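Undergrad: Based on what follows, work out the 3D shape:
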Amino acid sequence: MAAEPDFLQLNDLACESVGGKRPAPQFIASAFTEFGKWMDGWETRRKRTAGHDWCIIELGVPGQIYGIDLDTSFFTGNHAPFASIQAACLEHPPAFTLEGDRTGMAASDAQLAAITKLVSEAWPELVGVSQLSPGYSNCCHNHFKVNFQQRVTHLRLNMYPDGGLARLRVYGVGQRDWSSVPPTQDVDLVALTNGGVCLGYSDAHFGHPRNMIGPGRADNMADGWETARRLDRPQILEVDQRGILQVPGWEWAVFRLGHHGIISSVEVDTNHFKGNFPDSCRIEACTLTPEEEAQCIRTKWISGNWQLLLPPQKLRPHHRHHYSQTVLALSRPVSHVRVIIAPDGGISRLRLWGRPTAAPTQQNRPASKL
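TA: Next up is the predicted model:
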């Protein structure tokens, strides 16, 4: 079985929390509508006119795209046999209205007129015309690595000539126009929408750490980071004078901030984690060049010059924890953070509020221990 591509660890720029659909596709054998079999995805009619089917998609988070997953799950006799993807960066797209539910119908004349102004058929390609596998469980994920350096806001998904697709996953890193951010404004430097991205972690058995930087509060436990229970937990647990468990192991996740900055406050939210929240957490930070970051990724983050940002804190279940600047132990600009929980458990959201700063030069960077 082929190894999964590395880009699957990045953010889904079209996920449910930013307007897309997150859950895995499902199949209900008895589900039918007036238009035919209900399928969990996009399925077009069997085409009986010239051309091919296509749609325009606005990303929930504009950014740089590194990979695509065209998932044909359950489309086994009706999947799109071929597809391609084009892209554009539209800062001011023309007004467009979906005009209600048009299931079973083609786009209206007004919709087509609005889309014509985009000249989308001439957009550059992210994925050329490629054959897709049918929606059986062992081949439904059609992965495509993307080498496109520009910021993307919209996609054109073409299927040739017709058929069905269950999910479109767009993996990349958000990009924000930081020139529009006032220098006195605090922003969440690690937010998905501001360009934050998870680069590594120790365990993600029940939920990926990238969920922690998603918009809003988590809908449920699945919309957070949750690890398996560590097997090195002592048989009899003991605590220190602060009530923090004394355990030999911990779990961690590393994030690159969307922008270098000075972090002035931290929020750790255990919303929905009532019997499986971590006992404690701490946060470390550092400044890395792109070359140093690449080395850390290669070594699975066993190296680095981490400094304490948030000292160990006892956590509570289903609670929004706020830590002000008076609690934090670091006041210089940083580019990366490592969230450490002990011994294990789940966090729904992480917010790192601060002000963006220019990237430090070699002269004023702390000495590296890489």
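
Undergrad: C-alpha from now on. contacts and neighbour counts both.
TA: Noted.

Undergrad: Tell me how many other residues surround the nearest residue to residue 19 once chain neighbours are set aside.
TA: Nearest residue to residue 19, sequence neighbours excluded (C-alpha to C-alpha, 6 or more residues apart in numbering): residue 60, at 5.7 Å. When neighbours are counted by other C-alpha atoms under 10 Å, residue 60 registers 19.

Undergrad: roughly how far apart are residue 60 and residue 71?
TA: 19 Å (C-alpha to C-alpha, to the nearest Å).

Undergrad: Would you check that residue 16 makes contact with residue 24?
TA: No - using C-alpha atoms under 8 Å, residue 16 is not in contact with residue 24, being 11.2 Å away.

Undergrad: all helices for this structure, in order.
TA: Using DSSP state H, the helices of the chain run over residues 109-116, 290-298.

Undergrad: Identify the residues contacting the last one?
TA: Okay, so that is helix 290-298. Outside helix 290-298, the residues within contact range by C-alpha atoms under 8 Å, 6 or more residues apart in numbering are 199-200, 302-304, 370.

Undergrad: And that helix, what's buried?
TA: 293, 295-296 (16 or more other C-alpha atoms under 10 Å).

Undergrad: possible to save these as TSV with distance to residue 221?
TA: As requested, these are exported to TSV (distance: C-alpha to C-alpha, whole Å):
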residue	distance to residue 221
293	30
295	33
296	29
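
Undergrad: One more sequence to fold, the one below, so I can look at both together:
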Amino acid sequence: MADTPKEGKMNRLLDFTQLVDMASESVGGRILFATDDFFAPAENLLKSDSPSFNEHEYTEFGKWMDGWETRRKRIPGHDWCVIKLGIQGVIQGFDVDISHFSGSHAPRMSIQAANVEDSKLPEIPPRGVRTGMAATVDECEAIAKLKSEDWVYLVPMTELKLGSPASSHNYFLVSSQHRWTLVRLNIFPDGGVARFRVYGTGQRDWIATDTTDPVDLVTIAFGGVCVGFSNAHFGHPNNMIGVGRPRSMADGWETARRLDRPPVLENDEKGLLLVPGCEWAVFRLAHPGVITQIEIDTKYFKGNAPDSCKVDGCILTMQEEEDMVKNKWGLQTHKWKVLLPMTKLSPNQSHLLDSLTPELQDVITHARITIFPDGGVGRLRLRGFPSSICLLRPREKPAMRFSVRPSFRANL
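TA: As a prediction, this is how the structure comes out:
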């Protein structure tokens, strides 16, 4: 994720840097090929953390750099690399970060993309340790089968501009709505790039979804996204719907401590804290559906897990969602239906809970998790069955009928 917004700054989808980095090593992104890795390997491009700089650190090949840096080219051509996205889907923007590469950054770049099924990928030799190396003949012959020079250009050749030494981001907005699986980063003619972020939303082939087992309908890998939140002081809510298990507290959603907490805390008769406030996050599901199982994981949140939480769901059109975003989700709440009632949480533990599906006959498009009074959650999983409804349309269109296919209903 990019720098997390603080309290009061809503997650607007037009701000693509708040979407998932589809190429990050943390979601399974990897380098398939690079023409040259002499000073620093291309794998550094996909690191999830920010680039660092050590003025006095050198390797046997030259200055150590936290990025991808090729040798000064003395032969015809330019350098480039191919990245397999960890999350495959719609790309909405790029960040080509040349921080700390003052005097050695790549002066220009372009970006291409393709949608290639895994079964059609050529067998490319494993990369291994790359520093000090250029691509081998075998690697070049293997990658040539992809004909990546003919891929679609998402960003034409563009000059890269240095900002401050420690923060030189170059952002590029993308309007394509196609699904992409591979990206080619070209640099002209050579040089260094610290990080390469590919921001967008996942996209799954729902027609091929197995109807016998519930699927996580909110995961960021399939296209789920946070569309509003009350506070994200230490971690963005999108982290909760990330890939795999959380790796640390930094890989979850954590709010600031609420200042309206009572001086002395007390419990009610059910053991829940008596507090006036709460924090919340709203998600658009990757696909409308019926939620049957909820997982709330507080792994690593040992002294700062929420006391309790609840989960609600509703149906919103895209226009209604936009209206809610503009009003910071403060409009009428009668549409929300309870998926999970107020439930006590334990620190550092995965909670597997049944949804109140019998009380929610229709599918939902959005879900809201509310935590009391504050704290952190590592993962939120909303498992269920996708519906066969039509695409959501603006309110001015005729009323929509939401239904669940017989094959899905048989599993409920």
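
Undergrad: Would you give the TM-score for this superposition?
TA: The pair, once superposed, lands on a TM-score of 0.93 when counted by TM-score structural alignment, normalised by the length of the first structure; 364 aligned residues with a C-alpha RMSD of 2.1 Å.

Undergrad: Please say which of residue 16 and residue 24 of the first structure ends up with more neighbours.
TA: Per other C-alpha under 10 Å, whichever of residue 16 of the first structure and residue 24 has more neighbours is residue 16, with 13 against 10.

Undergrad: Next up, the contacts around that one.
TA: Residue 16 of the first structure sits next to residue 22 when contact means C-alpha under 8 Å, 6+ apart.

Undergrad: Alignment lookup: it to the second structure.
TA: By TM-score structural alignment, residue 16 of the first structure lines up with residue 25 in the second structure.

Undergrad: got it, and residue 7 of the first structure?
TA: Checking TM-score structural alignment: residue 7 of the first structure goes with residue 16.

Undergrad: Just the ones of the contacts of helix 290-298 of the first structure in strands?
TA: 199-200 (DSSP state E).

Undergrad: so can I have TSV of the contacts of helix 290-298 of the first structure showing neighbour count and distance to residue 149 of the first structure?
TA: Formatted as TSV, the contacts of helix 290-298 of the first structure follow (neighbours: other C-alpha atoms under 10 Å; distance: C-alpha to C-alpha, whole Å):
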residue	neighbour count	distance to residue 149 of the first structure
199	21	19
200	20	23
302	10	29
303	16	29
304	18	28
370	12	28
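
Undergrad: who's in contact with residue 99 of the second structure?
TA: If you count contacts by C-alpha under 8 Å, 6+ apart, then residue 99 of the second structure has 51, 162-169, 193-194 around it.

Undergrad: And it? What does it align with in the first structure?
TA: So, by TM-score structural alignment, residue 99 of the second structure is matched to residue 73.

Undergrad: Residue 382 of the second structure too?
TA: So, by TM-score structural alignment, residue 382 of the second structure is matched to residue 352.

Undergrad: Also residue 318 of the second structure?
TA: So, by TM-score structural alignment, residue 318 of the second structure is matched to residue 290.

Undergrad: Same check on residue 219 of the second structure?
TA: Checking TM-score structural alignment: residue 219 of the second structure goes with residue 191.

Undergrad: what do you get for residue 180 of the second structure?
TA: So residue 180 of the second structure corresponds to residue 152, using TM-score structural alignment.

Undergrad: which ones are touching that match?
TA: 59, 62-65, 87-90 are the contacts of residue 152 of the first structure under C-alpha under 8 Å, 6+ apart.

Undergrad: Centroid-wise, who is the farthest residue in the second structure?
TA: residue 269 (39.8 Å; C-alpha atoms, centre = their mean).

Undergrad: Could you find the counterpart of it in the first structure?
TA: Per TM-score structural alignment, residue 269 of the second structure is aligned with residue 241.

Undergrad: Where do the strands of the stretch 201-350 of the first structure begin and end?
TA: Ranges of strands within the stretch 201-350 of the first structure are 225-226, 251-269, 280-286, 307-314, 320-323, 334-342, 346-347, 349-356, based on DSSP state E, counting those that start in this stretch.

Undergrad: residues of the longest one that come out buried?
TA: Along strand 251-269 of the first structure, the positions that meet the burial threshold by neighbour count (16+ other C-alpha under 10 Å) are 251-269.

Undergrad: For the closest residue to residue 203 of the second structure other than its chain neighbours, grab the count of nearby residues.
TA: Spatially, and ignoring its direct neighbours in sequence, residue 203 of the second structure is nearest to residue 89 (4.4 Å; C-alpha to C-alpha, 6+ apart). Neighbours of residue 89 of the second structure under the rule other C-alpha under 10 Å: 24.

Undergrad: quick one: residue 89 of the second structure and residue 202 touch, right?
TA: Yes - counting by C-alpha under 8 Å, residue 89 of the second structure touches residue 202, with 4.3 Å between them.

Undergrad: Now do the shared contacts for the two.
TA: In contact with both residue 89 of the second structure and residue 202: residue 223, using C-alpha under 8 Å, 6+ apart.

Undergrad: For the nearest residue to residue 353 of the second structure once chain neighbours are set aside, give me its contacts.
TA: Among residues not flanking residue 353 of the second structure along the chain, residue 294 sits closest, at 5.1 Å (C-alpha to C-alpha, 6+ apart). Contact analysis of residue 294 of the second structure by C-alpha under 8 Å, 6+ apart lists 340, 352-355, 380-383.
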